[in-house]
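Asks: Predicted model follows, preceded by the sequence.
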Amino acid sequence: MSNTIPNTMTAALLTGHGGLDKLEYRHDVATPSPKANEVLIKVSAAGINNTDINTRIAWYSKSVNTATDSVATAGFDDANADDSSWTGEAIKFPRIQGADVCGVIVAVGDQVSNERIGERVLIRSIMQTYTEFRPYECWTFGSEIDGGFAQYTVAPAAESYPVKSEWSDAELASIPCAYSTAENILHRAGIKAGETVLVLVTGASGGVGSAAVQLVKRRGAWVIAVTSQSKAEEVKQLGADEIVFRGESITDKIGADQLDVVIDLVAGKDWPMFIDALKRGGRYATAGAIAGPMVELDIRTLYLKDLTFFGCTFQDEIVFQNLIKYIEANEIKPLVAKSYPLSDIAAAQTDFLQKTHTGKLVLIPPTSDA
């Protein structure tokens, strides 16, 4: 390790499944070293995502069938730890979470050019390097590998993307996970630029939802956003053409058999309405279920209306490459609701779960290496 890089660092460790007490803020964590084809990044900012909460409380376990916020500060006592990660496998603890990272490369491993030192980068949160780029196999940064809730982190050089932007570190850190998830949904559902379609976005004030509103509008589609009354104006400013207030009947508001595409991040008890609102040949795409993963589907509706369903986790490389282009061309805008020092991670997650904000919450690690 170079003399300018400390042997130990400050980091927030997840020590097991459970409540906020499983988060430990420590100053004696070994600073990682980059292996061949990896880079060491000094973290400038790291965004908070639903997956951080889901992993901590073991919500991904098939033994859990309720909404994410039902025990989000305490965890599920009866969750099965053996299938509690998003991959369906056990998480290795302690783990440094944090899928969203903006930082600067400060060291490189073998087979990486020293010229990359000093680059400001965003890390691709859905990674293929460690699965040898096999289709539909991937790791999530901060889940299968330590992430960005620390002063330093290691990532594959090929998945650490240089970015040239005047945005702040916090603004850039709001992008990787949420915006790549949203862009991937649009990519997988085949929403093309200039396509005249009617698109419903649920959870439109959250990180992924607010990103989806912008990205759908960027393609020129008509956006109907589902959000709370208190956040409606903010969501409209992001590009939503119409608003359906949370709790309102979608089919009463816009009619049945009207939508071309549903981008759903919520699921839960209202899910059948999303399907009823789709027109024949419609497309439903999902990457979340914060209101609950268990839904009721009449299979006859699926096949008689010729619907297509997309589950969206794995991302083609072009998804993140496109995001970098959008950022550098200022075709999208970041939406940071609030930043916190990394030491306040428990308070930040508590605020995240209150869902009173629009956009992203971001953690800032200490700048001192002491």
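Replies: Arrived safely. All of these numbers come straight from a predicted model, not from anything done at the bench.

Asks: Only C-alpha atoms from now on, for both contacts and neighbour counts.
Replies: Fine.

Asks: residues in contact with residue 176?
Replies: 99-101, 122-125, 320 (C-alpha atoms under 8 Å, 6 or more residues apart in numbering).

Asks: Counting only strands, which of the residues you listed make the cut?
Replies: Of those, the ones assigned to strands by DSSP state E are 100-101, 122-123.

Asks: and residue 40, how many neighbours?
Replies: Number of residues near residue 40 (other C-alpha atoms under 10 Å) recorded here: 26.

Asks: wait, isn't it in contact with residue 103?
Replies: No: using C-alpha atoms under 8 Å as the test, residue 40 is too far from residue 103 to be in contact (9.6 Å).

Asks: How far does stretch 295-308 stretch from one end to the other?
Replies: End-to-end distance for stretch 295-308: 17 Å, by C-alpha to C-alpha, to the nearest Å.

Asks: swap in stretch 234-242?
Replies: Terminal-residue distance, stretch 234-242 (C-alpha to C-alpha): 12 Å.

Asks: Check stretch 195-205 too.
Replies: End to end - C-alpha to C-alpha - stretch 195-205 spans 24 Å.

Asks: where's that stretch relative to the chain centroid, distance-wise?
Replies: 18 Å (C-alpha atoms, centre = their mean, to the nearest Å).

Asks: list the buried ones in it?
Replies: Using 16 or more other C-alpha atoms under 10 Å as the test for burial, stretch 195-205 gives 197-205.

Asks: just these now: which is nearest residue 79?
Replies: Closest approach to residue 79 among these (C-alpha to C-alpha): residue 203, at 25.7 Å.

Asks: got the contact list for the closest one?
Replies: Contacts of residue 203 (C-alpha under 8 Å, 6+ apart): 209-210, 225-227, 264-266.

Asks: Between which two of those is the distance greatest?
Replies: 210 and 266 (13.2 Å).

Asks: Neighbour count for these two, which is higher?
Replies: Just comparing residue 210 and residue 266: by other C-alpha under 10 Å the higher neighbour count belongs to residue 210, 29 against 23.

Asks: Now the more buried one: which helix or strand?
Replies: Secondary structure assignment for residue 210, by DSSP states H and E: helix 207-218.

Asks: could you say what helices and strands that helix packs with?
Replies: Judged by 3 or more C-alpha pairs under 8 Å, 6 or more residues apart in numbering; DSSP states H and E, helix 207-218 is in contact with helix 176-189, strand 198-201, strand 222-227, helix 232-238.

Asks: want to compare, so here's the second one:
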Amino acid sequence: MNVPETMRAVQIAQYGGPEVLEVTEVAVPVPHAGEVLVQVSAVALNNTDLWTREGAYGRPEEPEALSGWRGPIDFPRIQGADVAGRVVMVGDGVDKSLVARRVVVDPADYDAEGPDANPVGLMGSERDGGYAEYVIASAERVHDVTESPLTDDQLAALPTAYGTALGMIERARLQEGETVLVSGASGGVGLALVQIAHARGARVLAITSESKIDAVREAGAHEVVDRARDVAAQIHMAAPDGIDVALDVVAGDLLRDGLPLLREGGRWVIAGALGGYSVAFDVRRLYLRNAQVIGSAMHTPRHFDLLMHLARRGEIQPVITATFPLDQAAQAQDELARRAHVGKIVLRP
């Protein structure tokens, strides 16, 4: 395939608001040994894009420090973790039959080999991502989804949101028939949690704003809690015997107020801090009920393989709420930050 020498990309050269997103022309990267070059068909937005741009992740020793996902960002950086596209060039040692195949890129960098490795870096934060016409990826991290019935937009919606959701559900050991609470249920991860937990046969209680209740119920929630009212009281009314699992991207007061609602042996899995990262709670609610609080950052390679299996079979249907051209990345991130939507926002380079 003919590949140009330059491409359009959206870079950030410093931490800041949407104004730091700059559409520019850069050289098309060349794949090295073990790598492929992917022509980007669609790249989905995530909260990670906002927090990386803002430097909002902090550091273990300095929570207020400006930082990317795993440390200071090496500027300039092309954002975008979630890429669907087609392979147009391969480096040495890569099977040439991958060229022209439709793929989804696993955006994680892992700490080890093997199916249960932990993610320690993210495309679009620790290395350049998909807010561009082309992106480099390890051949081991591209998954052939040529036969999937999903659109490119839907495929791009999967890696971070659905990968994070599946990682949470797997780490929670969610079982059929259990009662599960999902916070932030109208967002990308939240809606994915609702869909996957419902498909696994769980009874799903979801928390969202009043205007989004119908959309969240349509995604598979059995009961929906209005976050503007007394959330703990509503959960207790909907599940008087308690909940088995909480899948939480909010934390903050919800964690403090919700822990007493866990049943014996319950699991509270956290993958976000939209409601605040500093939390105080009664630790007796943990040890007296043999409960667990579990941190969950994205997915493992095994989780991502399972996600791609679901994608090839069309067993999950991501909701796309809006699409933008690449040069409107700032407007797209503004739309994401307003949180008035249900589902995923996608850029089309």
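Replies: Yep, that arrived. Here the structure is a predicted model, which is why all the values come from computation and not from measurement.

Asks: Kindly provide the TM-score of these chains.
Replies: Once superposed, chain against chain, the TM-score is 0.94 (TM-score structural alignment, normalised by the length of the second structure); 343 aligned residues with a C-alpha RMSD of 1.8 Å.

Asks: if I line the two up, what does residue 145 of the first structure land on in the second structure?
Replies: In the second structure, the residue paired with residue 145 of the first structure is residue 127, using TM-score structural alignment.

Asks: likewise residue 281 of the first structure?
Replies: In the second structure, residue 281 of the first structure lands on residue 265 (TM-score structural alignment).

Asks: Would you quantify the distance from that match to residue 308 of the second structure?
Replies: Distance from residue 265 of the second structure to residue 308 of the second structure, by C-alpha to C-alpha: 31 Å.

Asks: Show me which of the two is the more surrounded one.
Replies: Per other C-alpha under 10 Å, whichever of residue 265 of the second structure and residue 308 has more neighbours is residue 308, with 22 against 14.

Asks: In the first structure, what sits opposite that one in the alignment?
Replies: Under the alignment defined by TM-score structural alignment, residue 308 of the second structure corresponds to residue 324 in the first structure.

Asks: Now do the same for its match: helix, strand or coil?
Replies: For residue 324 of the first structure, the assignment made with DSSP: H, G, I helix; E, B strand; the rest coil gives helix.

Asks: And for residue 266 of the second structure?
Replies: Applying three-state DSSP: residue 266 of the second structure is strand.

Asks: from what I can see it touches residue 288, true?
Replies: No: look at residue 266 of the second structure against residue 288 with C-alpha under 8 Å: they stay out of range, at 11.3 Å.

Asks: Looking at the two, which one has more neighbours?
Replies: residue 266 (22 against 10).

Asks: got a list of what the more buried one touches?
Replies: 243-245, 289-292.

Asks: how deep is the equivalent of residue 285 of the second structure over in the first structure tucked in, by neighbour count?
Replies: In the first structure, the residue paired with residue 285 of the second structure is residue 301, using TM-score structural alignment. By the criterion of other C-alpha under 10 Å, residue 301 of the first structure has 14 neighbours.

Asks: for residue 301 of the first structure, what are its contacts?
Replies: residue 275.

Asks: which residue sits closest to residue 43 of the second structure, ignoring its sequence neighbours?
Replies: residue 83 (4.7 Å; C-alpha to C-alpha, 6 or more residues apart in numbering).

Asks: what's the distance between that neighbour and residue 308 of the second structure?
Replies: 13 Å.

Asks: go on, residue 244 of the second structure?
Replies: Distance from residue 244 of the second structure to residue 308 of the second structure, by C-alpha to C-alpha: 27 Å.

Asks: Equivalent analysis for residue 295 of the second structure, please.
Replies: 23 Å.

Asks: just residue 133 of the second structure next, same as before
Replies: 23 Å.

Asks: Next: residue 3 of the second structure.
Replies: 27 Å.

Asks: With residue 165 of the second structure instead?
Replies: In terms of C-alpha to C-alpha, residue 165 of the second structure sits 13 Å off from residue 308 of the second structure.

Asks: Ok, residue 338 of the second structure next?
Replies: Counting by C-alpha to C-alpha - residue 338 of the second structure and residue 308 of the second structure are separated by 30 Å.

Asks: The stretch 201-350 of the first structure: helices as residue ranges?
Replies: 207-218, 232-238, 250-254, 271-277, 299-304, 317-328, 345-354 (DSSP state H, counting those that start in this stretch).

Asks: and of those, who's closest to residue 53 of the first structure?
Replies: Across the helices of the stretch 201-350 of the first structure, residue 53 of the first structure has its closest neighbour in helix 345-354 (7.6 Å, C-alpha to C-alpha).

Asks: so where is that closest one in the second structure?
Replies: Using TM-score structural alignment, helix 345-354 of the first structure pairs with 329-338 in the second structure.

Asks: and that stretch, which residues are buried?
Replies: Quick answer for stretch 329-338 of the second structure (16+ other C-alpha under 10 Å): 329-330, 332-333, 336.

Asks: Dump those residues to JSON lines, plus distance to residue 172 of the second structure.
Replies: Below are those laid out as JSON lines (distance: C-alpha to C-alpha, whole Å):
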{"residue": "329", "distance to residue 172 of the second structure": "34"}
{"residue": "330", "distance to residue 172 of the second structure": "35"}
{"residue": "332", "distance to residue 172 of the second structure": "32"}
{"residue": "333", "distance to residue 172 of the second structure": "31"}
{"residue": "336", "distance to residue 172 of the second structure": "28"}
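
Asks: OK, contacts around the residue lying closest to residue 267 of the first structure once chain neighbours are set aside?
Replies: Among residues not flanking residue 267 of the first structure along the chain, residue 289 sits closest, at 4.8 Å (C-alpha to C-alpha, 6+ apart). By C-alpha under 8 Å, 6+ apart, the contact list for residue 289 of the first structure reads 67, 264-268.

Asks: out of those residues, which ones does the second structure keep as well?
Replies: Mapped onto the second structure and checked by both residues aligned by TM-score structural alignment, their matches' C-alpha atoms under 8 Å, these keep the contacts 265-268.
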